[in-house]
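*Asks:* this one's structure only:
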């Protein structure tokens, strides 16, 4: 599994006109395929009066990729849209480009250029961000050890999520996945094997800070 995720910074749109045809590209970061399909459905409903609503999405690199020409000549719209995501290095993202036909045929080459341009403009408007994969951990320890761990966690880029104080301290935190093993070894060393962090999940988040 990749320890980093490059995706869109936000939802955005861009408009491009070619020989009286108007291309409106909408892009959005998504968490998974179901969210991408829902976004496509909503945009197709919003622009139901348009001749075409071309779409493409890419998840987890190229593990899941889908696209549709939506009535345009095969290979002239969906694949070029998907290629914009690939060339940008963007995953977990969806593009829907609406075309209002202007009465002049563009030909296959013209369509490829138009759909690519609209998609690229929208991706540029959204911006590109990279997130780090964090492992979420839970650690139950004594009050004395808790104070020691608080000083140690930042050395591994860890972020504290929550702390519960009872007979013992329950500390929940997240650490960059690449540092998880080293941090766990350090906790075991510091406690002489008494404390062992338990992994409870994972998430993609910004880096330290």
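*Replies:* Structure received. Given the structure is predicted, the values throughout are model-derived calculations rather than measurements. Numbering: from 1, shown residues only.
*Asks:* From here on, just use CA atoms for contacts and neighbour counts.
*Replies:* OK.
*Asks:* In what element of secondary structure is residue 26 found?
*Replies:* Element membership of residue 26, judged by DSSP states H and E, is strand 21-29.
*Asks:* what's the helix or strand hosting residue 202 packed up against?
*Replies:* Per DSSP H and E, residue 202 falls inside strand 198-205. Where contact means 3 or more CA pairs under 8 Å, 6 or more residues apart in numbering; DSSP states H and E, strand 198-205 is packed against strand 128-141.
*Asks:* want to compare, so here's the second one:
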């Protein structure tokens, strides 16, 4: 996949419906074991709650998904929670919604809206980023070619990771894999083939808090 959305940093959100509290706790996970541990940890934290319902999706293509109503009427909690995660296009995330019963029954529709709304609130308080498949490459050039290369890089989506100026110039960049071939072609043509380009690796990158994160 060229890119997919994840929760980089989890968060918590709460809504109240007819005096019932619905607390959503969101956490990034990479495996079913991670999800199980997070669910258990949250249940211990809210041990006195009536329900701790959960949903999670794992894998670049959401190969694994699970949900639980934890005692609520079938289909009123876990499935709506899972639908919110899938609808948001998220991967590798788990959410637990804790309910403290307020004494008034909400009915099937009310429960679906409450559990869905709680997850949305939890996601709104989390940091969601897109992981994009990038190419990390080095561009080798002489001083005559660096001006043209810097111009090309400046109008592209490439991010310069490092530059070295010795008897030649070496520029290390990250660029969305989708645009990498076109960039290589443009640099090669602009420098009449004098610049050489070395592809180091493919890696997923994302932007969090204004910084580039390499996964």
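*Replies:* Cool, the structure landed. Given the structure is predicted, the values throughout are model-derived calculations rather than measurements.
*Asks:* circling back to that earlier point, who touches the strand holding residue 202 of structure 1?
*Replies:* 4-5, 131-139 (CA atoms under 8 Å, 6 or more residues apart in numbering).
*Asks:* can we see that at 7 Å?
*Replies:* 131-139 (CA atoms under 7 Å, 6 or more residues apart in numbering).
*Asks:* Pick the one among those residues closest to residue 94 of structure 1.
*Replies:* residue 131 (17.4 Å; CA to CA).
*Asks:* Provide a list of residues in contact with that closest one.
*Replies:* With CA under 7 Å, 6+ apart, residue 131 of structure 1 has these contacts: 4-6, 204-207.
*Asks:* Tell me the residue in structure 2 aligned with it.
*Replies:* In structure 2, the residue paired with residue 131 of structure 1 is residue 130, using TM-score structural alignment.
*Asks:* Check which residues of stretch 17-24 of structure 2 are buried.
*Replies:* For stretch 17-24 of structure 2, burial by neighbour count (16 or more other CA atoms under 10 Å) applies to 17, 20-24.
*Asks:* Please point out which parts of stretch 146-163 of structure 1 sit buried.
*Replies:* Here stretch 146-163 of structure 1 shows 146, 149, 152-153, 156-159 as buried, counting by 16+ other CA under 10 Å.
*Asks:* how close does residue 180 of structure 1 get to residue 174 of structure 1?
*Replies:* To residue 174 of structure 1, residue 180 of structure 1 is 9 Å away according to CA to CA, to the nearest Å.
*Asks:* Which residues are in contact with each of those two?
*Replies:* residue 135.
*Asks:* More neighbours: which of these two?
*Replies:* Each of residue 180 of structure 1 and residue 174 has its neighbours counted (other CA atoms under 10 Å); residue 174 has more, 25 against 21.
*Asks:* Residue 136 is in contact with that one, correct?
*Replies:* Yes: with contacts counted by CA atoms under 7 Å, residue 174 of structure 1 reaches residue 136, the gap being 4.3 Å.
*Asks:* Which residue is the nearest non-sequential neighbour of residue 44 of structure 1?
*Replies:* Excluding its sequence neighbours, the residue lying closest to residue 44 of structure 1 (CA to CA, 6 or more residues apart in numbering) is residue 53, at 6.2 Å.
*Asks:* Just list what the top helix by length along structure 2 packs against, helices and strands only.
*Replies:* In structure 2, assigned by DSSP state H, the helix with the most residues is helix 107-124. Applying 3 or more CA pairs under 7 Å, 6 or more residues apart in numbering; DSSP states H and E, one finds that helix 107-124 of structure 2 contacts strand 12-17, strand 20-28, helix 78-87.
*Asks:* Swap in 10 Å and give it another go.
*Replies:* With contacts taken as 3 or more CA pairs under 10 Å, 6 or more residues apart in numbering; DSSP states H and E, helix 107-124 of structure 2 sits against strand 12-17, strand 20-28, strand 51-58, helix 78-87, strand 93-100.
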